[in-house]
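Student: pasted the sequence and its predicted model underneath.
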Amino acid sequence: MKQFVLRVLVNALALWVAAWILPGMDINAAATTDAASGAGAGGGSETVGIVLAYLFIGLIFGLVNALVRPIVGLLSLPITCLTLGLFALVINAAMLALTAWLSSYTPVRLTIDSFFWTAVLGAIIIAIVSALAGGVVGVKRK
């Protein structure tokens, strides 16, 4: 359970860094929008809403990577071998796009402007930050 919580925290941190760097990637939540417009209690509730939004999207991203990515990776193994592993970037971007699509059915939404630039660059940033943060906190990959 501890590893799962750490993985969600690392995913949330990686998504935050990617959204901070890339202008075409954003996480919107109804609670953070209300707090920003003045309907909330103040600055503290806005920060809590944003942190919870990133944690929620990190949870969805972790579930997508745990359930869907192994199947897609196995099915795309021939093309991944032909491209010497570069197709793995497309798979990571597709998992990010799938997370954005799944989050459109929740109150917290991950929005991505374009697949090629935003999703691919976001997947690269998320992979780098996840590797660095996972190494620091000791998250084990299976």
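Tutor: Cool, the structure landed. Numbers count the residues shown, from 1 in each chain.
Student: use CA for all of it now, contacts and neighbours both
Tutor: OK.
Student: tell me the secondary structure at residue 111.
Tutor: strand (DSSP: H, G, I helix; E, B strand; the rest coil).
Student: that one: how many residues sit nearby?
Tutor: Residues near residue 111, counting by other C-alpha atoms under 10 Å, number 21.
Student: what about versus this one:
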Amino acid sequence: MTNFLTKTVVTAGALAVAVWLIDDITLTGDSTGRKAVTLLLVALIFGVLNAVVKPLLQLLSFPVVILTLGLFLLVINALMLMLTSWVADKVDLSFHVDGFWPAFLGALVITIVTWAVEMVTGSD
């Protein structure tokens, strides 16, 4: 349970960095506390989608992933962030990704930040 909570908080932090760095990824809210709760909820959605949908996409796109030497996984990560934005919109959370390229850059930022935090903390 601790690992799940840690990953959720790290993902929420990575999402916050993506919101901060990329103009077309937006998070709105009345207060800092509301934004933090929204980020945690979006991180939960992102985690669930990555656990359920992403493996299926990876399996279905396996030949393309092989042909591109794994670079297509970046596209899958961008699509997962766009799907997260769509789900967040459906459940009335104020998180939005406006287009593929911001999602692509956001997925890169989230991956790098998550990797860096895991390297520093030694978590898996």
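Tutor: That came through, no problem. Fair warning: this is a prediction, and the values are worked out from it, not measured in the lab.
Student: could I get the TM-score for this pair?
Tutor: The TM-score (TM-score structural alignment, normalised by the length of the second structure) is 0.94; 124 aligned residues with a C-alpha RMSD of 1.1 Å.
Student: in what helix or strand does the counterpart of residue 104 of the first structure in the second structure lie?
Tutor: Under the alignment (TM-score structural alignment), residue 104 of the first structure pairs with residue 89 in the second structure. Using DSSP states H and E, residue 89 of the second structure falls within helix 72-90.
Student: how far does that helix sit from the chain's center?
Tutor: Put simply, helix 72-90 of the second structure sits 7 Å off its chain's centre (C-alpha atoms, centre = their mean, to the nearest Å).
Student: and for that helix, what's in contact with it?
Tutor: When contacts are defined by C-alpha atoms under 8 Å, 6 or more residues apart in numbering, helix 72-90 of the second structure is touched by residues 42, 45-46, 49-50, 54, 57-58, 64-65, 94-97, 99-100, 103-108.
Student: residue 11 of the second structure contacts residue 43, doesn't it?
Tutor: Yes - taking C-alpha atoms under 8 Å as the definition, residue 11 of the second structure is a contact partner of residue 43 at 5.6 Å.
Student: show me which positions of stretch 105-118 of the first structure end up buried.
Tutor: Burial within stretch 105-118 of the first structure, assessed by neighbour count using 16 or more other C-alpha atoms under 10 Å, is assigned to 108-112, 118.
Student: does residue 25 of the first structure touch residue 109 like I think?
Tutor: No - with contact defined as C-alpha under 8 Å, residue 25 of the first structure and residue 109 do not form a contacting pair (10.5 Å).
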